[in-house]
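Visitor: from the sequence below, what's the structure:
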Amino acid sequence: MDFFELLKAVFFGIIQGITEWLPISSTGHMILADEFMQLKEVTPGFINTFLVVIQFGSILAVIVMFFHKLNPFSPKKSLVQKKETFSLWGKVLVAVVPAAIIGFLFEDQIHEWLYNPTVIAIALIVYGVLFIVLELNKKKARVENFSQLTYQMALFIGVFQVLALIPGTSRSGATILGAIILGTSRYVAAEFSFFLAIPTMLGASGYELLKSGLSYTGSEWAVMIVGTVVSFVVSVFAIKFLMNFIKKHDFKAFGYYRIVLGIAVLLYFAFH
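Guide: Modelled structure (predicted):
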């Protein structure tokens, strides 16, 4: 395995770990990164699998960081707290359903029609504008904790997650945006987005591995493992950063970043 190929895997892991949790589109950034930093010693089609499987590291970071909060069997929790944790998982599973159905039914069409720089750039700009508009029209949150989050609201947040099937949208961005529109606090919106990612991305990673038949070369396994480990480490810091950031700031900065990046992408591919 070429050292530079492993170095590329490290960079992909860094990009995945940062962009998965910030509302700026991990898929969009990863596709763009592949445009400039293509893996060479891999079989055709491997990059599509790699970009999905590398997300496992990010998910593992959420599980480790929020293990107590997500564990309904923790001996440190009271009976009421255990019931609330089971309820939280129920809401997460309800919210997963819309994107799981649409993604499964239209996977090929989504990749064929939407995975291109123009769509990514437009999605980056559109949702950047939406974040800014949302923050300029702030409303008092009606849901300050998960016990106030209803199953109906969870389902509607899941409908917003369907939008993330469009590359450049951002899964965390779509769910956070939807949750805030529905009346949750930024903190609840961000955490629910994290938890919603667990079954969504574990399912996607597992499905992609099974679909490929696990028939990878030694070099490809090395690239996947390195990228996944790096994405785990970087995700830990990215999650901590976001949760601290939203205690003092809103999401307008991410909106401006998306708009600038989207315009840059449009200009780059217009002239190249």
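
Visitor: C-alpha only now, for contacts and for neighbours.
Guide: OK.

Visitor: tell me where the stretch 51-200 of the chain has helices.
Guide: In the stretch 51-200 of the chain, the helices defined using DSSP state H, counting those that start in this stretch lie at 55-65, 67-70, 79-105, 107-114, 117-136, 151-162, 171-181, 186-212.

Visitor: other SSEs contacting the shortest one?
Guide: What it means is helix 67-70. If you count contacts as 3 or more CA pairs under 8 Å, 6 or more residues apart in numbering; DSSP states H and E, helix 67-70 packs onto helix 79-105.

Visitor: another one to check against the first:
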Amino acid sequence: MHNTFIAIIQGIVEGLTEFLPVSSTGHLILSGQLLGFTGDKADTFEIIIQLGAILAVAIIYWRRILGLLGLKTVETGEAVQSGQPKLNLLHVILACLPAMVLGLALHSVIKTYLFSPYTVLAGLVLGGGFMLLGQKKQTAVQAATIDQLSYKQAVSIGLFQCLSLWPGFSRSGATIAGGLLSGASYSAATNFSFLIAIPMMIAASGFELLKSIHTLNASDAGFFLTGFIVAFVVAFLAVITFLKLLERLKLAPFAYYRFVLAAVFLVYLLSQ
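Guide: Below is the predicted model:
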């Protein structure tokens, strides 16, 4: 019963935070500390439930994904600026490559030195500050829709995504704020952020799963499945809700939430 409770709680945390600009990794590390759920099994569980979140966003964007793969024509009805190609697979590759290469090169360093509660709290604060910067310094919109993004903007967003290699910084926070600084609208930046999350998370989760496959046990199948399903359902609802609210809420409320969360957990950690 205790394992089921942990699976549900961590599944909810993953589903709510994976695609919101608040850092799912940071939240899972902090909630794992509270639940006493740490170690190799916890690390593997986090990978499994991330796959549930990936499936949710892949279903939401299935038409766009098939279009990028040349398997379906995507009729968006969106005007494309002269001289700029409609969103294609090269945009996605250019945006994913920097973080994939840097993440692979620094993997052992990140795992060794940056996955502690205190470094996560630092990431929450720094990421929140960057989100406020992106909102305040947003440049003139050059891409109102995802199909108006240029290759240069894709590269720029990809470079900003490298900031999220610091646990707690938030991949979606870095890419959405980076998109605003690159001349994308909130809608374009958010949709592109969610879209490039799919290959990024598949690559990262696949790599980590191969390294931790020895920790998988048939007796844990129900535990992992529960977390996977909960993360899928919650992530699906969270993404749909966030897409509707972002234009009105902007990034500031999520940044302030990160500051409060960091302060609360700092007090908790210091009291232990």
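
Visitor: got a TM-score for the two of them?
Guide: Once superposed, chain against chain, the TM-score is 0.89 (TM-score structural alignment, normalised by the length of structure 1); 264 aligned residues with a CA RMSD of 2.3 Å.

Visitor: name the nearest residue to residue 124 of structure 2, sequence neighbours excluded.
Guide: residue 168 (4.8 Å; CA to CA, 6 or more residues apart in numbering).

Visitor: burial measure for the one you found, as a count.
Guide: 34 (other CA atoms under 10 Å).

Visitor: just to revisit the earlier point, which of the helices of the stretch 51-200 of structure 1 sits most buried?
Guide: Stretch with highest mean neighbour count among the helices of the stretch 51-200 of structure 1: helix 171-181 (a mean of 26; mean count of other CA atoms under 10 Å).

Visitor: so what touches it?
Guide: Here helix 171-181 of structure 1 makes contact (CA atoms under 8 Å, 6 or more residues apart in numbering) with 20-25, 127, 131, 134, 141, 153, 156-158, 160-161, 163-165, 186, 189-190, 193-194.

Visitor: want to throw the helices of the stretch 51-200 of structure 1 into JSON lines with distance to residue 220 of structure 1?
Guide: Formatted as JSON lines, the helices of the stretch 51-200 of structure 1 follow (distance: least, CA to CA, whole Å):
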{"stretch": "helix 55-65", "distance to residue 220 of structure 1": "16"}
{"stretch": "helix 67-70", "distance to residue 220 of structure 1": "30"}
{"stretch": "helix 79-105", "distance to residue 220 of structure 1": "25"}
{"stretch": "helix 107-114", "distance to residue 220 of structure 1": "22"}
{"stretch": "helix 117-136", "distance to residue 220 of structure 1": "25"}
{"stretch": "helix 151-162", "distance to residue 220 of structure 1": "30"}
{"stretch": "helix 171-181", "distance to residue 220 of structure 1": "26"}
{"stretch": "helix 186-212", "distance to residue 220 of structure 1": "12"}
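
Visitor: can you check which of these gets nearest to residue 6 of structure 1?
Guide: Closest of the helices of the stretch 51-200 of structure 1 to residue 6 of structure 1 is helix 55-65, at 16.2 Å (criterion: CA to CA).

Visitor: which part of structure 2 lines up with that closest one?
Guide: Helix 55-65 of structure 1 corresponds to residues 50-60 of structure 2 when matched by TM-score structural alignment.

Visitor: name the nearest residue to residue 258 of structure 2, sequence neighbours excluded.
Guide: Closest to residue 258 of structure 2 by CA to CA, 6+ apart is residue 124, at 5.6 Å.

Visitor: repeat for residue 95 of structure 1
Guide: Distances taken as CA to CA, 6+ apart place residue 158 nearest to residue 95 of structure 1, at 4.0 Å, with adjacent residues excluded.

Visitor: show me the contacts for that neighbour.
Guide: Neighbour list for residue 158 of structure 1: 94, 95, 96, 97, 98, 99, 175 [criterion: CA under 8 Å, 6+ apart].

Visitor: okay if I get those as a markdown table plus distance to residue 182 of structure 1?
Guide: What follows is the contacts of residue 158 of structure 1, written out as a markdown table (distance: CA to CA, whole Å):
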| residue | distance to residue 182 of structure 1 |
| --- | --- |
| 94 | 16 |
| 95 | 14 |
| 96 | 17 |
| 97 | 18 |
| 98 | 17 |
| 99 | 18 |
| 175 | 10 |
